[in-house]
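> no FASTA, just this:
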């Protein structure tokens, strides 16, 4: 460990006076011609002084310390860290897209507008919904767009008494936050023992005050809501709208259309289902689709095709307005468009089938060691649960940290909150059987360690550049600077 830490000194610690990679002529005297004296430095800034070779090695080494999708398996539940084809990166970097100015006239960006229009049409096709807006730059903003669209719908009907949004406890955590941000009162309902919506609890929560019921499908415990059509009917009978969180759509794409479930609104995460992984916090894109009776209230403008030309239509009198300056995240929209063009109906269905198959393969292989909290066929992810009392005091966080030593990124842990000691594992549809077998083997080895030498797991990780930290002290006394 000492060798690794010494090798990983900060660049300022490796600095030696006088070392340079490239030399520039002194600019201080020339700067005085353009800047007032009080804004000029009196002393040189303290920056690392390194040769080019040292600099390249330093940053290459740092990159090797990072876990990334190009190097390791990411079993990160609910985040769909699947492979992003390099061809899409190249296409999204074409100058015709990247150098287009946001204020460019429509005549100068017909190619971009055509791509956006075709993407809207493809999203309508795979969901069965009547219209899509591509403005939202993230899934959470897509949720907010959907809820504000629902508010505009109810307001247009002068149905102002609808002040509540019902959210099951198996929803994505952003759902209640979104409803609250939109000014609604959040009504949380507990799930049934099988992990799906408790229809009796939903029946009791529905009223003339209900504006929207937000349902994550598949939900965060990885299960499909088996009574979804009946649930949609209950929601509509109460005069409310059914909003479907489609962040997990890779388990359904090509196999089912949310419009057939009765969804009035839904968002999709292009940066998850449609091949643009959002590790590191970005980039994102969360298009929102709507059924015909709600579509007029979506944000404007939308891309339309008129007389052979693509144009942004602002003639939407019932629209809630704009949700984002300019027009969405073009680079991620382009990746999503490429993804959909690569497949047809049959192969899109195979995407969903493989996502479900891979998750259930992991779930079944680990049964008896790490068991699923809900013992049922799952969809895109399996949620395992540990009982520390039966695991020699080992917790989910210990297993996650030990996985790092075996070369795998840790799964999502302690979420969803309704599962004790949760480990949420999503293999995605793009991982091979060989990779899944390697992951399963690592988990089996960790299970064996828990039985014979649990302290090894409790002290993990052992082979990383940073060992286990005192998390309590780190939270109370964070060291935020060098």
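Here it is on my side, so go on. Because the structure is predicted, anything quoted here is derived from the model rather than measured.

> When you work out contacts or count neighbours from here on, use the C-alpha atoms and nothing else.
Fine.

> since we're on residue 471, how many residues are nearby?
Using other CA atoms under 10 Å, the number of residues around residue 471 comes to 10.

> can you tell me which residues contact residue 128?
If a contact means CA atoms under 8 Å, 6 or more residues apart in numbering, then residue 128 has 257, 258, 259, 260 as its contacts.

> Kindly tell me how buried residue 37 is, as a neighbour count.
Other residues near residue 37 number 11, with proximity taken as other CA under 10 Å.

> And the strands in the stretch 151-300 of the chain, which stretches?
All strands of the stretch 151-300 of the chain, identified by DSSP state E, counting those that start in this stretch, fall at 164-168, 185-189, 210-216, 241-246, 265-268, 288-290.

> dropping in the other structure now:
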């Protein structure tokens, strides 16, 4: 046979690397499910009324070509020296953390630790993060991270309102020293909730302004450092709470806000080793007093015990979260940045308190030297500072800033002042270059002379010098050498199951391949070392990449415009609903505030609607799990004058393609509403159907699901929203770096214009590598894999919901309630038993209690899917032995799962063998994963809430 270049090029075909089953495996799976081809299966599964034509996307690119093109785009960014500050700073990621955490799939492909027995490694690190935040803020309780400083401040505002029950004021006071992006996010969040924002001088105006809370910046956005005690006392006198947005590095040297009366302290941990990345992702922190533990937002890692009485970690008080409490939740499962929190606390562990203090002192001293030199040059600045000075430059502000920018030195611009912020990357050469910009023809000061003349901690008032200790727990003192740090990180990594170990078949979460080629660019300095408020001329590469990604996503969805600002799926929901709200208001329909939501919806849906100021009306579902169209029509007609939106997930949360989706959209439009299609299940649509074409007006996309940004153990995520043209004018913008073509006064939902911009190259690369044909093939294989699992398991477990022809979409729900009724074996028992087989459990009890929702994704090979199915079938046989009485209901491999090494080496008095307990199938002998703790007692953990690091002795074996 004659060969040609096309045939010889197939070895560089990314499509075959991303999609697990090869052609022969695909054929075998199709045979099992009873379909003659992929086209036949799709025709049986997806309603013909929504099938689309070919997506307008280029052909698939090779990995080499994709990286080369990304290099060309990245080169268009200018990596300037940033002195802008405003909550974003240059930092040095220790290489041992860069290589072994940020670039390590053992850390970045893990899922949210809902199954704590197989997540003890990252739970320990997140507990360390909480301890770090508690120590540095001077408060008693901290969560395990939020999205960014601005949204953390917004969460604090909401918590103040919830907690100050006796205070009837609706005013939240923001001191005018706060960062502009934080003020913008707070204004956006307050308006739908009926709260009033007052911005002013807290020192002179707070006492005469009744409010339920006040926000202060420490140090202020202009760099000045002031005591917080008086303002905190004034707030307390009027039964208001004090929130402080603090710089984490400054807290090494400054008196903590918690010691000055603050009730809540928020901020960003970015400068602890996490690159700026044009705005994110970064981990925010949130600390408060013990008395507010039931109201604190976000995840909290708590200490509990396992079934042997040994210490074990878990996420505490999950009953606060949106998938449980829905619109009444105080916590959001999507507002976490686990991977970045892990990096930040590893930075603190690596440097230790002494190393951190050295870094903070050096930053402060550089600032002092610079300020003293400016004084010699005739300029005045704030005299109290940590790392930032505001230079009084008058009418020369623009010319000085322009000269600096021409030299690739970025200052924070103002009309009469220029801000200059220093960080751990600052050098004495930087100081001399900056002096040259300000000096004109004057001789430059001497760095060494000024260094000799300055006292300790210049700019920090003696009364605000930190006296209290911090980071005293042994974990912050034991891992100074790279050898020990490497071993510690590796030891923790081995405690967890991530995608580099086995399939994670979580329904609704789409744990698919995060290809190495897609991940490589996030470490390039042209993407990672860019300030989010850098001049537009320096970020043409980023803007090109974002524009191209927008075009790609538009092709995938049928929408006309995208916003990349929301940095989580929950933020995308919120931003999309705000766009709908603004659209109605622009037409004089401000009274439209009813949001129809099916009872099967994601828990975040009603919570997002409540945040957007909408009233939720639940629409029923029929016995097959579909939206009850008659009930929808009745409620849409009843609320015709108030109908704002319908939120619907498609394919449904029940894992089926509803035949009536076009009718559902038409009914909503008929009665004046807009259709929000939750994009969580886009992995079943891309290339086959487009929400923007079958009737939806807006959707968010979980880029960390369908478009391959990894979950990172519970963050980062991205939730950009796509809209039809009539909603485009109402997309989010930003007061500091506006989106071109939008009103800068539009809503702002994240601290940075493009959210977590540095991870956007991942999705751009994925779409480029796959092309339109590859993306469609991925969707088809995802649907095939789910139907293959449903087919293999249906004789052993009932599949709860199916669509036309008995087909499921990209996930299926198996019903375990009959087994529980007959044997007492629960969905939790099966979830824990899967750990003994080396698997993370599917999604448990969502959306239906007593079920498991399974999503295999297109990236898993038939071999791995079969291994999972074999495990589930074997587990069913174990349940059968309980059913028949061969094993006691209270002492069997399921209720005792998971089994640890400690179980195997201890005395054994169980009615099944050690081998049955830990090696139930032969393939486990090739590479057994051992859970490090037994089943964790959730009730004990909530009744005995401990959210800081226990003494190091408690980690040691008896």
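Looks like it arrived, so ask away. Quantities reported herein were computed from a predicted structural model and do not represent experimental measurements.

> still on that earlier bit, the contacts of residue 128 of structure 1, buried ones only, as a PyMOL selection?
What follows is the PyMOL syntax for the buried subset of the contacts of residue 128 of structure 1, where burial is set by 16 or more other CA atoms under 10 Å:
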select buried, resi 257+258+259
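
> In structure 1, which residue range corresponds to the helix or strand containing residue 302 of structure 2?
In this structure, residue 302 of structure 2 is located in strand 300-305 according to DSSP states H and E. Aligned by TM-score structural alignment, strand 300-305 of structure 2 corresponds to no residues of structure 1.

> export the strands of the stretch 151-300 of structure 1 to CSV and tack on mean neighbour count?
As requested, the strands of the stretch 151-300 of structure 1 are exported to CSV (neighbours: other CA atoms under 10 Å):
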stretch, mean neighbour count
strand 164-168, 25
strand 185-189, 18
strand 210-216, 26
strand 241-246, 26
strand 265-268, 30
strand 288-290, 31
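
> Take the ones you listed and write them to JSON lines, including distance to residue 13 of structure 1.
Compiled in JSON lines, these are given as follows (distance: least, CA to CA, whole Å):
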{"stretch": "strand 164-168", "distance to residue 13 of structure 1": "51"}
{"stretch": "strand 185-189", "distance to residue 13 of structure 1": "51"}
{"stretch": "strand 210-216", "distance to residue 13 of structure 1": "49"}
{"stretch": "strand 241-246", "distance to residue 13 of structure 1": "48"}
{"stretch": "strand 265-268", "distance to residue 13 of structure 1": "46"}
{"stretch": "strand 288-290", "distance to residue 13 of structure 1": "49"}
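
> Translate residue 797 of structure 2 into the numbering of structure 1.
Per TM-score structural alignment, residue 797 of structure 2 is aligned with residue 370.

> Could I get the contacting residues of that match?
By CA under 8 Å, 6+ apart, the contact list for residue 370 of structure 1 reads 384, 385, 386.

> What distance do you get for it to residue 6 of structure 1?
38 Å (CA to CA, to the nearest Å).

> if we can go back for a sec, show me the one of the strands of the stretch 151-300 of structure 1 that comes nearest residue 120 of structure 1.
Put simply, out of the strands of the stretch 151-300 of structure 1 the one that sits nearest residue 120 of structure 1 is strand 288-290, at 9.0 Å, with distance taken as CA to CA.

> follow-up on the earlier one: map the contacts of residue 370 of structure 1 onto structure 2 and name those still in contact.
Checking the contacts of residue 370 of structure 1 against structure 2 (both residues aligned by TM-score structural alignment, their matches' CA atoms under 8 Å), the contacts still present are 384, 385, 386.

> Pick the one among the residues you listed closest to residue 365 of structure 1.
Within the set of those, residue 384 lies nearest residue 365 of structure 1; the separation is 11.9 Å, counting by CA to CA.

> Show the subsequent helix or strand relative to the helix or strand the closest one falls within.
Under the assignment given by DSSP H and E, the secondary-structure element containing residue 384 of structure 1 is strand 382-385. Beyond strand 382-385 of structure 1 on the C-terminal side, the first helix or strand identified by DSSP H and E is helix 396-405.

> what range in structure 2 does that following helix sit on?
When helix 396-405 of structure 1 is aligned against structure 2 using TM-score structural alignment, it corresponds to residues 827-836.

> which residues touch that stretch?
Contacts with stretch 827-836 of structure 2, where a contact means CA under 8 Å, 6+ apart, come from 118, 816-817, 820, 840-842, 844-845, 850-852, 871-872, 875, 893-895, 897-899, 917-920, 929-931, 935.

> hmm, back to that, now the kept ones among the contacts of residue 370 of structure 1 as JSON lines including distance to residue 218 of structure 1?
JSON lines is the format used below for those (distance: CA to CA, whole Å):
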{"residue": "384", "distance to residue 218 of structure 1": "16"}
{"residue": "385", "distance to residue 218 of structure 1": "19"}
{"residue": "386", "distance to residue 218 of structure 1": "22"}
